[in-house]
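*Asks:* pasting the sequence and the predicted model now:
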Amino acid sequence: MEVSECSPQRHSLLDAIHRFNTATTIMDETIMVPSMLQDITPTKEQEMPTKSTDLLGQDNNLYDSYLLLKSLRNDMKWGVHRENGVTGGQSPDREAPEEETSDLVDQFQHHLRGLLSVLTKLTKKANLLTNCYKKEVEAGTAGPFSTNHYY
């Protein structure tokens, strides 16, 4: 099972969050031995059309990417916490002055576009990790000690 790519009809924040959550859940359920990721390097056909360094970081460390994706999913589900409590900036009850309203709309749209872009990239990263792990496990089960070779 793999999360579908972003289509123009499904370019909403809620859909992007759902796709990211689904991809990271599948990744988490598929990867039974996360430490195996330390020894896996994605092959050329497993890399995304964009630079792999954009999705995997400079050293293509799949294990660190796995931990990062899990952490981001938890932050998204449960909120980001600091040592002294939940982060929040301004109080939600406080009203913005009238002159800030138009700026808030621009800020919201800017951050929404950015969040959609980041969630799409993170979803691709989770799918890539899952696929790399699956290929490694499949390659391991097709080896000379596989049960398929015993009669």
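*Replies:* That came in fine, so what should we check first? Residues are numbered from 1 along each chain as shown.

*Asks:* from here on, just use CA atoms for contacts and neighbour counts.
*Replies:* Will do.

*Asks:* now do the helices in this protein.
*Replies:* 13-30, 52-56, 62-78, 98-141 (DSSP state H).

*Asks:* distance of residue 148 from residue 17?
*Replies:* 40 Å (C-alpha to C-alpha, to the nearest Å).

*Asks:* now do residue 26
*Replies:* 14 Å.

*Asks:* doesn't residue 66 make contact with residue 56?
*Replies:* No - between residue 56 and residue 66 there is no contact, the gap being 9.6 Å when judged by C-alpha atoms under 8 Å.

*Asks:* which residues touch the spatially most central residue of the chain?
*Replies:* Nearest to the centroid of the C-alpha atoms of the chain, with distances taken as C-alpha atoms, centre = their mean, sits residue 122, at 3.2 Å. By C-alpha atoms under 8 Å, 6 or more residues apart in numbering, residue 122 lies in contact with 20, 55, 69.

*Asks:* structure B:
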Amino acid sequence: MMQISSDPASNKHSLINVMHRFIAAANNMDETIMVPSLLRDMPLEELAASELEANNNEPPCPNKQRDMYEHYLLLKSIKNDMEWGLLKKEMSSGASFLEMAVKQEEEQQHPGTGVLPLQNNADLEHQFHYHLRGLFGVLSKLTLQADSLTNRYKREIGGGNFMR
């Protein structure tokens, strides 16, 4: 009989573990990149090529960021949204990417009220699994991107060896 661990973080396929890996990669990126402005005007092409290899030659999503600096800011913003949630953004009256997506989905579900109609509640399990798979995929790709950006920064500044 198979035993299931009571600690969800111990399961490498748990959502909590995937979230922790992304946050750890984003924190490592933030700690490594001491001068983010050095990323300005660095094209994302090399980052996209490394993602292509990591994703079994699937083409990466087209990035709207023009350079690595904007990509760095995006990864940092996503990490902050995950750690602080939507409340922080609402209090500062700035709409986050996540907040806008939630509001848009609520409007699509039931225009005017933002409430799901009763007949759609029967499909919640299917919706949950669909979004969970998507979240796993997105967080895995974001983790790879944060690691790639960190490694490229290290290469660009000489591998972290400041004394030459």
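*Replies:* That came through fine. Please read all numbers here as calculations on a predicted model, not as lab measurements.

*Asks:* among the contacts of residue 122 of the first structure, which recur in the second structure?
*Replies:* Retained in the second structure: 20, 69, out of the contacts of residue 122 of the first structure (criterion both residues aligned by TM-score structural alignment, their matches' C-alpha atoms under 8 Å).

*Asks:* can you tell me which of the contacts of residue 122 of the first structure comes closest to residue 49 of the first structure?
*Replies:* residue 55 (10.4 Å; C-alpha to C-alpha).

*Asks:* including distance to residue 84 of the first structure, could the helices of the first structure go into CSV?
*Replies:* Conversion of these to CSV gives the following (distance: least, C-alpha to C-alpha, whole Å):
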stretch, distance to residue 84 of the first structure
helix 13-30, 27
helix 52-56, 31
helix 62-78, 16
helix 98-141, 26
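
*Asks:* which one of those lies nearest to residue 46 of the first structure?
*Replies:* Once the helices of the first structure are compared by C-alpha to C-alpha, helix 98-141 is nearest, at 6.9 Å.

*Asks:* pull the distance from the closest one to the chain's centre.
*Replies:* Here helix 98-141 of the first structure is found 6 Å from its chain centre; the criterion is C-alpha atoms, centre = their mean, to the nearest Å.

*Asks:* ok, now stretch 55-75 of the second structure?
*Replies:* 11 Å.

*Asks:* which outside residues touch that stretch?
*Replies:* 26, 36-44, 48, 51-52, 142, 146, 149.

*Asks:* which residue is the nearest non-sequential neighbour of residue 86 of the second structure?
*Replies:* residue 99 (6.2 Å; C-alpha to C-alpha, 6 or more residues apart in numbering).

*Asks:* from residue 131 of the second structure, how far out is the one you found?
*Replies:* Applying C-alpha to C-alpha to residue 99 of the second structure and residue 131 of the second structure gives a distance of 16 Å.

*Asks:* what of residue 117 of the second structure?
*Replies:* 19 Å.

*Asks:* ditto for residue 51 of the second structure
*Replies:* 22 Å.

*Asks:* so what's the residue count around the equivalent of residue 126 of the first structure over in the second structure?
*Replies:* If you follow residue 126 of the first structure across to the second structure using TM-score structural alignment, you land on residue 146. For residue 146 of the second structure, the count of nearby residues is 25 (other C-alpha atoms under 10 Å).
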